[in-house]
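Chemist: Next comes the sequence, and after it the predicted model I'd like to discuss.
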Amino acid sequence: MFFKLKKEINYVLYQRRALLILVDIICVVLSSFLALFIRQEANTDLWLWNNYMSIWVVDVIISLLFFIFFKLYRSLWLFASIVELKNIVLAIIGADITKYLIINHVLDVRLPYSWYFIEPALLVLLIGGNRFLYRYIRDYRIRKTQQNKNTGSKISKVMIVGAGRAGNVLLREIKNNVNLNKRVVCMIDDNRAKHGTLMNGVPIVGNRDTIADNVNKYDIDEIIIALPRATAMQRKEIIDICKETKCKLKVVPGVYQLIDGEVKVSKLREVEIDDLLGRNPIKVDIKQIASYVKDQVVMV
């Protein structure tokens, strides 16, 4: 049963890769023709078209080899990010330089020098565009399916305090996981340069002094404090402000979870008494103390 399931998964994976390679071949040829078309200002210069037709297979093969080298067919495009975009750009630049050397100096086929600049620019748009379009469509379909399942259940409106790295990670996880039944509607940060800007489409609306006003404005149900690097005193001050709102409070545990990459919704915890001290808790060895205060009268 296990091997049968594994075989089916591999078959689907190979199908997707084959389809992606086919799309890439179309993109390479299309970008090359468009580059010639733009270079000639929509005129038809047959010798240029004939020259390209004599080397289009080389053009495609070189591009695919670089795409394979930069692992474009092994990425999970549902979670594509700036890293995948960087790999696309590097693969196309590497392929372009190689094409210039082989087509001009090995095959001795002449194409306009501007083609080697226009064609990769168009190819970045086409290759990057179809990947991120795929991500958008898949993401939209998953969200739509989950939303239909959750129809009728209350969506909790969330405010994140802290528009830094931890806040960004939490925001992404909440947006990507509709099973959480949470929606981040605003963010708070004391850095004035961030006010009025957006993080992944969510507005950063002010500093800690505006928390209460924005809770009322956005009808917030839950506040998440994403400040793992904050001191105990800073955290206490913010918690005191948030407690006045009567919203449900949760906090990111600490800086070590941030370093370890463990900033996740599942790692959030409720506000504890230690968060209200304004200092680090003091650990007391009760057994050691008891040994020299036993049977003594103690004034505290």
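Modeler: Cool, got the structure. It should be emphasised that the depicted structure is a prediction, and the values quoted were computed from it without experimental measurement.

Chemist: From now on I want contacts and neighbour counts done on CA atoms only, so please keep to that.
Modeler: OK.

Chemist: Provide a list of residues in contact with residue 79.
Modeler: Contact analysis of residue 79 by Cα atoms under 8 Å, 6 or more residues apart in numbering lists residue 135.

Chemist: any idea how far residue 135 is from it?
Modeler: 7 Å (Cα to Cα, to the nearest Å).

Chemist: Quick check: the residue nearest the centre of the chain vs residue 75, distance?
Modeler: Centroid-nearest residue in the chain: residue 81, 5.4 Å away (criterion: Cα atoms, centre = their mean). Distance of residue 81 to residue 75, computed by Cα to Cα: 10 Å.

Chemist: this is the comparison structure:
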Amino acid sequence: MKIAITLLGLLRKHRRTTTSIIYALIAATSYSIAFLLRFALLRDGTARFLWSLILLVVIRVGFALVTRLGIGSWRYVGIRDLFRLTLATTAGSILFFAMTWWVPGVPHVPRFIIVLEWLLTGNLTATVWVTYRYIFEWQTHREHRFEGTKRVLLVGAGMAGQMLVREMARVPTGHTPVGFVDDDSMKRGTLIHGVEVVGSVDDLARIAEEHEVEQIFIAIPSAEPAQLRRIIELCENLDIGFKLLPGIREVIEGDARLNQLREVRLEDLLGRNPIELELPELSTDVEGQTVLITGAAGSIGSELARQVALHAPSKLILVDQAETPLYYIDLELGKNHPDLDVEARLIDVTDCTRLDEVFKLHRPSRVFHAAAYKHVPMMEGHPLAAVHNNVLGTWLVAKAAGEHGTKRFILVSTDKAVCPANVMGAT
């Protein structure tokens, strides 16, 4: 195994030479087969065969270098590579025909042999490419096998869907596509990268049960809001997680990937960008101030962060215990407000030591406290967790703000706190 890996590394290091040799062997093999079919066992003489073979190999290797076939990566071979292959083989065959028919002293080669060699060379080269790509992908999946691979159903059998399936086929992602659903009846029963279009969106529940689907990917970036709402309603009726591929731009550019899938947002259903409010009162209050927001990765805290960022604070500190959404809101603000000093801090509001550290270091003059457990049924089942986070956490944040000179402390509360009838409201 080590010898094979070493040899493969050596061949990759000298890619151009290696591929030139392979293309020469393919041309020689194809020409030999064509010549034998035309002149059984070379009874017509070996001299003509050998001289014309040398000429053909030189032409084939030359055109492979000119069209840059020698530097293409076979593991990513696609339509453009097949076009360049067709161009190289066709141009080479035309030149070979011209030289063997019209150049004095060059052995004459029948047109049947030239045409057959052209067909064989193109097909054998393509076969080598596809075989190499298949072996590479198979080996990659074998070496990086995921435990508990999820069975995925894709909604949308268009360009975006096929790009996602192609990525899952090329590299291990922990997902296995089991089928497409699409409302286009013409696509029903067709295979896309080996994955079948098994039904329409209306059949989602039945198909998910039949194929033991564990996750749904909605891959229709151009969907109208009404169409998207219909799909999401069907997904919500199933006990299955679902994600959305949002951007049509990435699909047009051929760059739709699994890491672009995300949870559905309000603006996806609105069909427009959310309105950004520029509030003069907020601008006057936070402009030039150091602002700290707790629960900054939540639904309310993240929107607070967006609105505050619009009004030029000197620094914005995002505090939350949820790593992934905190990471994404930090990325979003950094992209939309590159000149704003934003700092994300992964802190639990009940951790008094780390809270004291961040307040002591930054001394925020404005604090928006939006860190709270808010789901009523969940809090009914976990009252101690509600008290610990909502009551103790609020007290600790307020205490740190008071001790470190915060001038304004805003608590984001709920109407359920008025004459509370449940644990969430009471805490």
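Modeler: Cool, the structure landed. Predicted, not measured: the structure shown is a model, and the values here were computed from it.

Chemist: Provide the TM-score value for the superposition.
Modeler: Put the two chains on top of each other and the TM-score (TM-score structural alignment, normalised by the length of the first structure) is 0.84; 274 aligned residues with a Cα RMSD of 2.2 Å.

Chemist: picking up where we left off before, what's the match for the residue nearest to the centre of the first structure in the second structure?
Modeler: For residue 81 of the first structure, the aligned position in the second structure is residue 78, judged by TM-score structural alignment.

Chemist: Ok, residue 91 of the first structure next?
Modeler: Under TM-score structural alignment, residue 91 of the first structure pairs with residue 88 in the second structure.

Chemist: Residues contacting the helix or strand in which that match is found, please?
Modeler: Secondary structure from DSSP states H and E places residue 88 of the second structure in helix 79-102. With Cα under 8 Å, 6+ apart as the test, helix 79-102 of the second structure has contacts from 52, 55-56, 59-60, 63-64, 67, 69, 72, 106-109, 111, 114-115, 118, 121-122, 126.

Chemist: The residue nearest to the centre of the first structure and residue 87 of the first structure: what is the separation?
Modeler: Distance of residue 81 of the first structure to residue 87 of the first structure, given as Cα to Cα: 10 Å.

Chemist: what does residue 147 of the first structure give?
Modeler: Residue 147 of the first structure is 33 Å from residue 87 of the first structure, by Cα to Cα.

Chemist: Which residue in the second structure aligns with residue 176 of the first structure?
Modeler: Using TM-score structural alignment, the equivalent of residue 176 of the first structure in the second structure is residue 170.

Chemist: Chain neighbours aside, what residue packs nearest to that match?
Modeler: Using Cα to Cα, 6 or more residues apart in numbering and skipping the chain neighbours, the partner closest in space to residue 170 of the second structure is residue 137 (5.5 Å).

Chemist: The one you found matches what in the first structure?
Modeler: Counting by TM-score structural alignment, residue 137 of the second structure lines up with residue 139 in the first structure.

Chemist: can you give me the strands in the first structure?
Modeler: Assigned by DSSP state E, the first structure shows strands spanning 156-161, 182-188, 198-199, 202-206, 222-225, 248-251, 269-270.

Chemist: Reformat those as a markdown table; add distance to residue 170 of the first structure.
Modeler: Compiled in a markdown table, the strands of the first structure are given as follows (distance: least, Cα to Cα, whole Å):
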| stretch | distance to residue 170 of the first structure |
| --- | --- |
| strand 156-161 | 8 |
| strand 182-188 | 9 |
| strand 198-199 | 11 |
| strand 202-206 | 12 |
| strand 222-225 | 9 |
| strand 248-251 | 11 |
| strand 269-270 | 13 |
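
Chemist: so which of those comes closest to residue 37 of the first structure?
Modeler: Counting by Cα to Cα, residue 37 of the first structure lies closest to strand 198-199 out of the strands of the first structure; the figure is 39.3 Å.

Chemist: how far out from the middle of the chain is the closest one?
Modeler: Distance, stretch centre to chain centre, for strand 198-199 of the first structure: 13 Å (Cα atoms, centre = their mean, to the nearest Å).

Chemist: Where in the second structure does it fall?
Modeler: So strand 198-199 of the first structure sits over residues 191-192 in the second structure, by TM-score structural alignment.

Chemist: now do stretch 112-129 of the first structure
Modeler: Using TM-score structural alignment, stretch 112-129 of the first structure corresponds to residues 110-127 of the second structure.

Chemist: likewise stretch 229-243 of the first structure?
Modeler: Using TM-score structural alignment, stretch 229-243 of the first structure lines up with residues 222-236 of the second structure.

Chemist: coming back round to it: how close does the match of residue 91 of the first structure get to residue 360 of the second structure?
Modeler: Distance from residue 88 of the second structure to residue 360 of the second structure, counting by Cα to Cα: 69 Å.
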